[in-house]
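*Asks:* return atomic coordinates for the entry below.
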Amino acid sequence: MADTYDILIIGGGPGGYVAAIRAAQLGFKTAVVEREHLGGICLNWGCIPTKALLRSAEIFHYAENAKDYGLTIAKPGFDIAAVVKRSRGVSAQLNGGVGYLMKKNKIDVIWGEAKIAKAGEGGPVEVSVGKMTKPIVEPQNPVPKGVLGEGSYKAKHVIVATGARPRVLPGIEPDGDRIWTYFEAMKPAAMPKSLIVMGSGAIGIEFASFYRTMGAEVTVVELLPQIMPVEDAEIAGVARKQLEKQGLKILTDAKVSKVTKSGQGVEVTVEAKGGKTETLKAERLISAVGVQGNIEGLGLEEAGVAIERGIVGIDGFGRTNVERIYAIGDVAGPPMLAHKAEHEGTICVEKIKGMDVHPMKTTQIPGCTYCQPQVASVGLTEAKAKEAGREVKIGRFNFKGNGKAIALGEPEGLVKTVFDAKTGELLGAHMVGAEVTELIQGFVIAMGLETTEEELMHSVFPHPTLSEMMHESVLDAYGRVIHM
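*Replies:* Below is the predicted model of the structure:
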């Protein structure tokens, strides 16, 4: 293991390990410092294992409703320990895969906690082991003995990719027992009969959907007027209607003002916008009120790196205000998504190499929520487009008009497109319904290529597919819809 590197990356999550691989491909001597487990929160405790849980819930849902498809299945059940074991196994497999990729690309993995000791070329990064922060949860794969890597390492360029952790509200601190973050919600020892989810962003809604599908009584409390606040209001409204139809209770314009542990559960005081309060009881509370960047203990402020509202300030290439120090991913601000971190890491490394690359366009980063029904979007919502002073044309197509959706038994959903009325520029696309997280990339590519409505209308979509609804939504924006 060398002690001098061209690029040293602090954090082995999606942004960090992808940046490392790209750096190695470009000929840089590269190292990653990681304190817990390769793959970061996304692979070990976020994106991947939650999708494994949601897949189990989806199969359970279909088994319970087999008669709708002309099938007969004895009353289905589940073993929550086996469901969790499968989810953890999926993460373990991918965790090992990242380790293989590090070895394949000759990237050194230094185990420990890093601190930038001095800014500038050659400035050392100190890695310590004895004072390592105790992990929030035990690593999926224990750190190998004998390769912890404590010491001082020189690097021409340092990329901070330390990710984020659950935000904690005063007085509602998670205890790992009755008040959960997504860590505990990911691996319940037993299925709670009831729970309250505080926050209706992607994390909150996904867990609410999972636990409701598995039979728990679930209440979601959201501070803002609509669930999934970053989504288009119309799409969020369709999602809410379907979630409530499944038995999910949703309270908006409401906040959790007090949580008291009582008996075997919690008592939660919820305050509505007008000041009226009510007390809810449940076995567990999931706190899903967002995340905050891991900026502490890295030596950033001592090095003069600008930090504002808890995130590292960067330009479109990941560069901070201090030369040769960069930041990518959640620690560098929203949207806090794994695929944004990966692309940001690639851009950052290619810019260091001197390549001609485009800066990050956060408006073209898609967002996906894997509840049932799924929600996916990219670009401006109708409201944001109008706020920006754009004259817009709006296209809509309902799942009920699509043959594939009906054949799948998934007739509830909506595809919505937002165009600039003057230029035909696609400003945004928003979907709710079956498999929309797999469809949204079509609109992402269209926006990246600066495709106009005319080109989309003259594209031929295969039949029968759900993707035909994307075409019909574009046609609808210009008064040419066929099947609705």
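
*Asks:* drop to CA atoms for contacts and neighbour counts, all remaining ones
*Replies:* OK.

*Asks:* what's the neighbour count on Lys361?
*Replies:* Lys361 has 12 neighbouring residues, counting by other CA atoms under 10 Å.

*Asks:* try Glu455
*Replies:* Other residues within reach of Glu455 by the criterion other CA under 10 Å amount to 11.

*Asks:* swap in Leu449?
*Replies:* Around Leu449 there are 9 other residues, counting by other CA under 10 Å.

*Asks:* over to Cys42?
*Replies:* Cys42 has 18 neighbouring residues, counting by other CA under 10 Å.

*Asks:* and it, how far from Glu64?
*Replies:* For Cys42, the distance to Glu64 equals 30 Å [CA to CA, to the nearest Å].

*Asks:* tell me where the stretch 201-350 of the chain has helices.
*Replies:* 202-213, 233-245, 338-353 (DSSP state H, counting those that start in this stretch).

*Asks:* Pro166 is nearest to which of the ones you listed?
*Replies:* Ranking the helices of the stretch 201-350 of the chain by proximity to Pro166 (CA to CA) places helix 202-213 first, at 10.4 Å.

*Asks:* would you do the same for the sequence below? I want to compare the two.
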Amino acid sequence: MAAQNFDLIVIGAGPGGYVAAIRGAQLGMKVAIVEREHLGGICLNWGCIPTKAMLRSSEVFHLMQRAKDFGLKATGVDYDLDAVVKRSRSVAGQLSGGIGHLMKKNKVTVFMGAATIPAKGKVSVKGEKGTDELTAKNIVLATGARARELPGLEADGDLVWTYKHALEPKKMPKKLLVIGSGAIGIEFASFYNTLGADTTVVEVMDRVLPVEDAEISAFAKKQFVKQGMKIMEKSMVKQLDRGKGKVTAHIETGGKTEKMEFDTVISAVGIVGNVEGLGLEELGVKIDRTHVVTDEFCRTGVDGLYAIGDIAGAPWLAHKASHEGVMVADLIAGKHAHPVRPESIAGCTYCHPQVASVGYSEAKAKELGYDIKVGRFPFIGNGKAIALGEPEGMIKTVFDAKTGELLGAHMVGAEVTELIQGYVVGRQLETTEEDLMNTVFPHPTLSEMMHESVLDAYDRVIHM
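*Replies:* Model (predicted):
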């Protein structure tokens, strides 16, 4: 069969790949996209979207239990786990179908199957009905990543779960162990803990949410503990003894090992890039710890071959992948492209309370040699937060004392995953403290705390 020729072939249809394909098509290229599992990738089918749907259910459940605080009556409050999961799956399904529609609308040819790159500019796709041979001058790798499995802690779907099992639980855990307190681990811990699971979180680093500012981590931890979670930091699960319906975990803290019994374990110990089986080594692509090495423009060093998103390394975030997809398509089309700077990408965690941040933490800014000014404002000082019944939270801003540049912003509390974008835009526009101080924030809103936090950094805070 003759090879089909394209201008651009994208391997992987997650939030990096499908966006790169759409942008390529918008720029007049003939585009093909290859996907071996689901359009929309992990993010849409098994990650960002279905987890948010489940967390929304647990949030509403939590509010129903607090009905009395709002002068409302709700008796016999309960949940149906199967229905919660069903809703989550239907949300994911609706969006996944939408991607198929976007591919058609943009005239992107979809090939379902597993891709290999037998030679430069060639892609072979093995599907259910045989093999398709494709050629293109430009190929974008967007194959994403999968859950890391540690020896002895491998998932079995019964006692030990990955995020996938946790999204389609066959039972409600009574006593749950979550290994790892990054965004994935802490979101599942938050979900199951809210629904009544006795939850323990084990984190090998010295604090939960280790990529966040230390002060925000400490604040979040206090809230998790208040909600009944047990948090074990600087701790490591050395082994899991699996029995009938139970797991005995050997947890080492400071040289001492204790045994604890659980009925369910969720392993969330990071991710590994999907670099195998593509033929990358033979092409001369450099791979470092399961991630493709690229320059700031996502070029692999092999002519016409790019890598975007999770496969190209941290931060492992869908919005970073999408933005890189657009940048690479622009670059291929000869347009002026701006590299994606990791420190300008916001991270959001949808636990209860929510956590969001952009730029440098206080410690990182100091480590980089900045002379800094730091402002803070608590939710308890904000009218809207109190009216919402959400007085637990904080907004923290870090400025360069010399230039007034906003170096970083860190938040914990209700709806901060929506608020953070104000600071992201500010950083993109190279804002200074003066711009932010002179901006009028609407009242009553949670966003006013963003203003107050800036004022606080310069000893001008009003409501505290």
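
*Asks:* could I get the TM-score for this pair?
*Replies:* Both chains were compared after superposition, and using TM-score structural alignment, normalised by the length of the second structure their TM-score is 0.99; 463 aligned residues with a CA RMSD of 1.0 Å.

*Asks:* Gln239 of the second structure maps to what in the first structure?
*Replies:* The equivalent of Gln239 of the second structure in the first structure is Lys258 (alignment by TM-score structural alignment).

*Asks:* ok, now which ones touch the closest residue to its match other than its chain neighbours?
*Replies:* Spatially, and ignoring its direct neighbours in sequence, Lys258 of the first structure is nearest to Thr269 (5.0 Å; CA to CA, 6 or more residues apart in numbering). In this structure, Thr269 of the first structure makes contact with 256-259, 277-280, judged by CA atoms under 8 Å, 6 or more residues apart in numbering.

*Asks:* 10 Å instead?
*Replies:* For Thr269 of the first structure, the contacting residues are 255-260, 277-281, by CA atoms under 10 Å, 6 or more residues apart in numbering.

*Asks:* same list (the residues you listed) but as CSV, adding neighbour count and distance to Glu206 of the first structure.
*Replies:* Written out in CSV, the entries for the contacts of Thr269 of the first structure read as follows (neighbours: other CA atoms under 10 Å; distance: CA to CA, whole Å):
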residue, neighbour count, distance to Glu206 of the first structure
Lys255, 19, 19
Val256, 21, 19
Ser257, 13, 23
Lys258, 14, 24
Val259, 19, 22
Thr260, 14, 25
Thr277, 15, 26
Glu278, 11, 25
Thr279, 12, 24
Leu280, 15, 21
Lys281, 19, 21
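
*Asks:* return the closest of these with respect to Arg390 of the first structure.
*Replies:* Using CA to CA, Lys255 is the member of those that lies nearest Arg390 of the first structure, at 33.6 Å.

*Asks:* do I have it right that the closest one meets Leu224?
*Replies:* Yes. Using CA atoms under 10 Å, Lys255 of the first structure is in contact with Leu224, at 8.7 Å.

*Asks:* show me the residues around the residue opposite Ile266 of the second structure in the first structure once aligned that make contact.
*Replies:* Under the alignment (TM-score structural alignment), Ile266 of the second structure pairs with Ile286 of the first structure. The neighbourhood of Ile286 of the first structure, defined by CA under 10 Å, 6+ apart, consists of 174, 178-185, 195-199, 203-204, 207-208, 220.

*Asks:* what's the separation between Ile286 of the first structure and Leu466 of the first structure?
*Replies:* 34 Å.

*Asks:* since we're on Ala363 of the second structure, how many residues are nearby?
*Replies:* Count around Ala363 of the second structure with other CA under 10 Å applied: 11.

*Asks:* and the residue nearest to Lys258 of the first structure, what pairs with it in the second structure?
*Replies:* For Thr269 of the first structure, the aligned position in the second structure is His250, judged by TM-score structural alignment.

*Asks:* got it, and Met198 of the first structure?
*Replies:* Under the alignment defined by TM-score structural alignment, Met198 of the first structure corresponds to Ile179 in the second structure.

*Asks:* tell me which helix or strand the closest residue to Leu195 of the second structure other than its chain neighbours sits in.
*Replies:* In this structure, Leu195 of the second structure finds its nearest non-sequential neighbour in Ser58, 6.5 Å apart by CA to CA, 6+ apart. Using DSSP states H and E, Ser58 of the second structure maps to helix 48-65.

*Asks:* other SSEs contacting that helix?
*Replies:* In terms of contacts (3 or more CA pairs under 10 Å, 6 or more residues apart in numbering; DSSP states H and E), helix 48-65 of the second structure is packed against helix 41-46, helix 81-105, helix 163-167, helix 183-194.

*Asks:* so which of those helices comes closest to Phe379 of the second structure?
*Replies:* helix 183-194 (20.5 Å).

*Asks:* how close does that closest one sit to the first structure?
*Replies:* Its match in the first structure and helix 183-194 of the second structure itself, once the structures are fitted together, sit a mean 0.2 Å apart by mean CA distance after the TM-score superposition for the first structure.

*Asks:* so what's the residue lying closest to Lys174 of the second structure once chain neighbours are set aside up against?
*Replies:* Closest residue in space to Lys174 of the second structure, ignoring its immediate chain neighbours: Ala197 at 4.8 Å, by CA to CA, 6+ apart. Under the criterion of CA under 10 Å, 6+ apart, the contact partners of Ala197 of the second structure comprise 172-177, 189-191, 228-229, 264.

*Asks:* just tell me what Ala365 of the second structure corresponds to in the first structure.
*Replies:* Aligned partner of Ala365 of the second structure by TM-score structural alignment: Ala385.

*Asks:* look up how far Leu248 of the first structure lies from Val270 of the first structure.
*Replies:* Separation of Val270 of the first structure from Leu248 of the first structure (CA to CA): 17 Å.

*Asks:* which residues does the residue positioned nearest the centre of the first structure contact?
*Replies:* Residue closest to the mean C-alpha point of the first structure, counted by CA atoms, centre = their mean, is Leu337 at 4.4 Å. The neighbourhood of Leu337 of the first structure, defined by CA under 10 Å, 6+ apart, consists of 14-15, 42, 47, 163, 329-330, 365-368.
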